[in-house]
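1. below are the sequence and a predicted model for it; my questions follow.
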Amino acid sequence: MAAIATNLKATSWYRRLLGPELIQCYSASDSEMKVVPVESVLGNPDSNLEIVGLYFTPVFAMDEGNVMAKLLDLYRRVNEGGGVPREGQAGGGGRLEIVQIVLQTNVDCVVTLTDVEETFRKLVKDVPWFAVPYRDFQRKARLWRRFRARAAAPSLVLLEAASGRVVTGRGAERLASDPAAAAFPWRPRPALAALRAAPLARAADLRPADLPFRDADGAVIGLYFSANWCPPCKAFTPQLVELYQRVRERGQRFEVVFVSSDRSEQSFAQYARAMPWLAVPWAEGERRAELAALFSVPGIPALVLLDAASGRLITPDGRALANEDPLGHEFPWHPKNVNILSERYATKLQDHPAFILFVEGDQREIEFAESVLRPAADNYQLHYQPNADEDYFLFLIGCDNDTCDLLRDFIGIDDVVPLLTAIDIPSGHVSIMEDGEEITEESVKNFVTKFLEGTLPTTDIIMSDIQLNDSSVNVV
């Protein structure tokens, strides 16, 4: 597995993310579209490239905000003007390059490849940038999932050209609110800076906001994204109040900051009365929206836990973890490399592939599963590169419970145990360790290595109608 990591590190982030070739968009009006190596576009050291924009365009989405025209204007102004401002540096900046990802949402037996090509040509033929090849359906779908691009409107994700690190995933929204691009490339400030920007209020009485964040009594800060109009939120808030009080009674320094998605100040005030913690004041709508964007909060309720001293993210899954551990025995739920397959992780399987060892549900079998999975999981985590790796793999223990039964039915695998599997729902593939092979630390490492290399035989997953969803409400 170390050899794989070495080889992966030698491959550029953009090649691993976007593939070996791109299409030059303005050549789409020619009979033969020009295909160029990705290195010539994003890896040329003489190009002075600073920012790479991934521009996601669903084929049948309405461009109501006229994102394309605004992006064309931005592209020309940046590259013909002073360039992208470099963080912490004065003087001229670098170039902006755009890679367009066109998603044909109705590629099925009725739509031919000729139709797909024709639609692609129409969308990209008049723009000066590049695109992921129209035939690379699987890569485009992975990119769409990874960056959580919208299905009904264009999205713009900005990346650092040097590292592939995400600068902002809300480029289209920022372009709409800042059409002159005065703050481009819209680098977000750290969460702690946003929290320290102005005093917080005490939620229950909503006296004038007079509490500086530095005075908040917490080694762990929970950002609670919620709203009075949201039924799941109103059900979860009493649970969080009880957890908050239990944790603090044990002497753990935990503070919560309510970040409201309410639609009126009256609704906000009514809801906040039941909360014994702090709140971002209602008047600071921009700061509330900024915090939600920083953590890509897709729905509410959401509880994001941070280290109060460093601002380091502990977990974005506080709501689900509080449901699993209502007494907070394992609070603040620092991430583990090996986890039990619960409903929370079943939901994540829609976006992440996973190595899952199915065992009986008794404690001895769970301990065995963790002991053989952990070395491979620790090694994988050690070499994982979040800015370059296409997928993040989970390492899970599947016990004898309803969630595992549901997943087995969904995938179509037998209920034998122990059973080591690699399940990649996003790509529609599953691999199973050969029958009769002993499950040991070494055999698990070999299985993981071969799957990452792409040398294990796979079977296509025949998707059932079973849904693996949570109960969040979209933020509107």
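-> Arrived safely.
2. contacts, neighbours, all on C-alpha from now
-> Fine.
3. who's in contact with the helix of greatest length in the chain?
-> Counting by DSSP state H, the longest helix found in the chain is helix 363-383. Residues outside helix 363-383 that contact it (Cα atoms under 8 Å, 6 or more residues apart in numbering): 1-2, 5, 337-338, 357, 359-360, 395, 397, 399, 439-441, 444-445, 448.
4. A further structure is provided below for comparison with the first:
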Amino acid sequence: MSNPLVSLLGEKVQNKAKEDVDVASLSSEGGVLGLYFSAHWCGPCRSFTPSLAKFYDNFKKTDEGKKFEIVFLSSDRDESAFSEYFKEMPWLALPFANRDIKEKLSKRFKVRGIPNLVILDSSTGKLITADGRNCVMEDPEGKRFPWSPKPFQEIFTGSILQHDDTEITTESLKGNILGLYFSAHWCPPCRGFTPKLAECYKKVKETHKNFEIIFVSSDSDEEHFRAYWKEMPWAALPFGDARKQALAKHFSISGIPTLVLLDENHKVITEKARAQVIKDPEGKEFPWYPKALNELDDSAQAVINEDKCVILFADVQEDDDVTKAKDVLLPVAEEYKKNEKEEDDKLHFYVAGDEDIVDSLREFLNIKDDDLPILTILDIPEQQVYKCDKKEITATIINECLTKYKEESLEFKPLSG
């Protein structure tokens, strides 16, 4: 059985003397490995590295620190800059030549900027937290190391505020489908979405009495919080409540408005419920469990911008072309989703018909009428796209593309739109 860290980093990393260190030796029961994405040219990196080095040196002296190690993954432009910067670090490094491994890990852990410290369980290679930088800054003595995220049930305790300033307990919300609405008055998209959510909420409550929403405010002062909350027919966390930050971190909230939907056991149904409210304002398909395949429309914009998507652009010359495309892609999507592992890159599957967004996307990707039907894998975060060159799109063709995608052997082209 292969070592999980070797699968990630390869066989060897190097120490400061540029001697090889076996990656397998870094794996231990109860051990922790930090992947430090950084570069000398990056000002914030150079500011953070001394703080991380101080933490590392002090923490390594403790019993817990004996099973902790860091590996530097460089984004420097050349080996000379890498070597010079590595001199400032007391830990190990991935050899500069292993750029493919560094890029693969950046994609896997969704590293969008640096410095970034990803914390892993060294015995399994599984993610503990992708927010290691903030953890070090907030907890420089490592008292909460290895900074495992608190379970939702530990965060979501205590009181919730109602409009008459009475309180209810989180305990009373158990058994309810729960929406956490991250929003703020200063945010124009939030103010545009809140009335739509309020209408949808009222519709859904007619048939789902156990649906509740909690407003999680990012407002800058209590006056704006109160004024904005008046527009909402649901309860809220009190202004300035510490649970707001903990919940935002738990669900990796990177922008607002965001609506996270949890089932009766408070397991995540979807973290993109905002798109479902827009797509299904009457709540006919509530509680919006994710489907293996969707038709591409305006509600998919956020997903397309943030994640990798398999999109089959249908011919649409005949009335049943979209239906035929769905019939081909649906069983493939269902099988892929059934076998999708937690550590895999998540893929979303769409059939593109004749919605307005399809025309815009086709123009962006330079897809002509004569190109249809065409299978694509769109990766906007990495600014790349794959276009299948087969004219007849069958389940076999799609599966072949997905296999190559997993093997990282597809030929992606840079986006030029």
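-> Arrived safely. Quantities reported herein were computed from a predicted structural model and do not represent experimental measurements.
5. what TM-score do we get after superposing?
-> Put the two chains on top of each other and the TM-score (TM-score structural alignment, normalised by the length of the second structure) is 0.88; 414 aligned residues with a Cα RMSD of 2.9 Å.
6. ok so, going back, take the contacts of helix 363-383 of the first structure and keep only those in helices.
-> Using DSSP H, the contacts of helix 363-383 of the first structure in helices are 2, 5, 441, 444-445, 448.
7. list only buried entries from those.
-> The neighbour-count criterion (16 or more other Cα atoms under 10 Å) marks 5, 441, 444-445, 448 among these as buried.
8. quick one on the thing from earlier: the longest helix of the first structure vs the second structure - mean distance after superposition?
-> Superposing on the second structure and averaging over aligned pairs (mean Cα distance after the TM-score superposition for the first structure), helix 363-383 of the first structure comes out at 2.7 Å.
9. count of neighbours near Leu94 of the second structure?
-> 24 (other Cα atoms under 10 Å).
10. with adjacent residues omitted, what lies nearest to it?
-> Leaving aside its sequence neighbours, Leu94 of the second structure sits nearest to Val13 (Cα to Cα, 6 or more residues apart in numbering; 4.9 Å).
11. can you tell me the SS state at the one you found?
-> strand (DSSP: H, G, I helix; E, B strand; the rest coil).
12. which residues touch it?
-> 20-23, 71, 92-95.
13. would you list the buried entries among the residues you listed?
-> Neighbour-count burial (16+ other Cα under 10 Å) is assigned, among the contacts of Val13 of the second structure, to 20-21, 23, 71, 92-95.
14. which among these gets closest to Arg243 of the second structure?
-> The nearest member of these to Arg243 of the second structure, counting by Cα to Cα, is Val71 at 32.3 Å.
15. the closest one: helix or strand, and which one exactly?
-> strand 68-74 (DSSP states H and E).
16. so that strand matches what in the first structure?
-> Mapping strand 68-74 of the second structure onto the first structure (TM-score structural alignment) gives residues 96-102.
17. which residues are in contact with that stretch?
-> In contact with stretch 96-102 of the first structure (Cα under 8 Å, 6+ apart) are residues 42, 49-59, 75, 78-79, 83-84, 120, 129-132, 134, 140.
18. relative to the whole chain's centre, how far out is that stretch?
-> Here the centre of stretch 96-102 of the first structure is set off from its chain's centre by 19 Å, with Cα atoms, centre = their mean, to the nearest Å.
19. that stretch vs the second structure, average offset?
-> Overall, stretch 96-102 of the first structure averages 1.8 Å from its counterpart (mean Cα distance after the TM-score superposition for the first structure).
20. name the residues of that stretch that are buried.
-> Of all the residues in stretch 96-102 of the first structure, those buried under the rule 16+ other Cα under 10 Å are 96-102.
21. cool, stretch 333-348 of the second structure as well?
-> 333, 336-337, 347-348.
22. format those residues as a markdown table; extra columns: distance to Ala300 of the second structure.
-> Below are those laid out as a markdown table (distance: Cα to Cα, whole Å):
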| residue | distance to Ala300 of the second structure |
| --- | --- |
| Ala333 | 16 |
| Tyr336 | 19 |
| Lys337 | 18 |
| Leu347 | 13 |
| His348 | 10 |
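23. in the second structure, which spans are helices?
-> 4-9, 43-59, 79-86, 99-108, 132-138, 152-155, 188-207, 222-229, 243-250, 273-279, 301-306, 321-339, 356-365, 395-406.
24. Leu327 of the first structure matches what in the second structure?
-> For Leu327 of the first structure, the residue aligned by TM-score structural alignment is Glu282.
25. repeat that for Cys399 of the first structure.
-> In the second structure, Cys399 of the first structure lands on Gly353 (TM-score structural alignment).
26. I'd say that match and Ala314 touch.
-> Yes: between Gly353 of the second structure and Ala314 there is a contact at 5.7 Å, judged by Cα atoms under 8 Å.
27. who's more crowded, those two?
-> Ala314 (24 against 21).
28. aligned partner of that one in the first structure?
-> Ala314 of the second structure maps onto Val359 in the first structure, by TM-score structural alignment.
29. check Glu264 of the second structure too.
-> Using TM-score structural alignment, Glu264 of the second structure lines up with Ala308 in the first structure.
30. for its match, which residues are in contact?
-> For Ala308 of the first structure, the contact set (Cα under 8 Å, 6+ apart) comprises 192, 218-221.
31. distance check, it against Ile413 of the first structure.
-> 44 Å (Cα to Cα, to the nearest Å).
32. same deal with Arg319 of the first structure?
-> Separation of Arg319 of the first structure from Ile413 of the first structure (Cα to Cα): 31 Å.
33. give me the more crowded residue out of the two.
-> Arg319 (26 against 15).
34. isn't that one right up against Ile300?
-> No: using Cα under 8 Å as the test, Arg319 of the first structure is too far from Ile300 to be in contact (9.4 Å).
35. can you check which residues contact both of the two?
-> Counting by Cα under 8 Å, 6+ apart, nothing touches both Arg319 of the first structure and Ile300.
36. residues in contact with the residue nearest to Leu18 of the first structure when sequence neighbours are not counted?
-> Nearest non-adjacent residue to Leu18 of the first structure, counting by Cα to Cα, 6+ apart: Val132, 6.8 Å away. Listed by Cα under 8 Å, 6+ apart, the contact set of Val132 of the first structure reads 18, 21-23, 99-102, 140.
37. aligned to Val132 of the first structure, what sits in the second structure?
-> For Val132 of the first structure, the residue aligned by TM-score structural alignment is Leu94.
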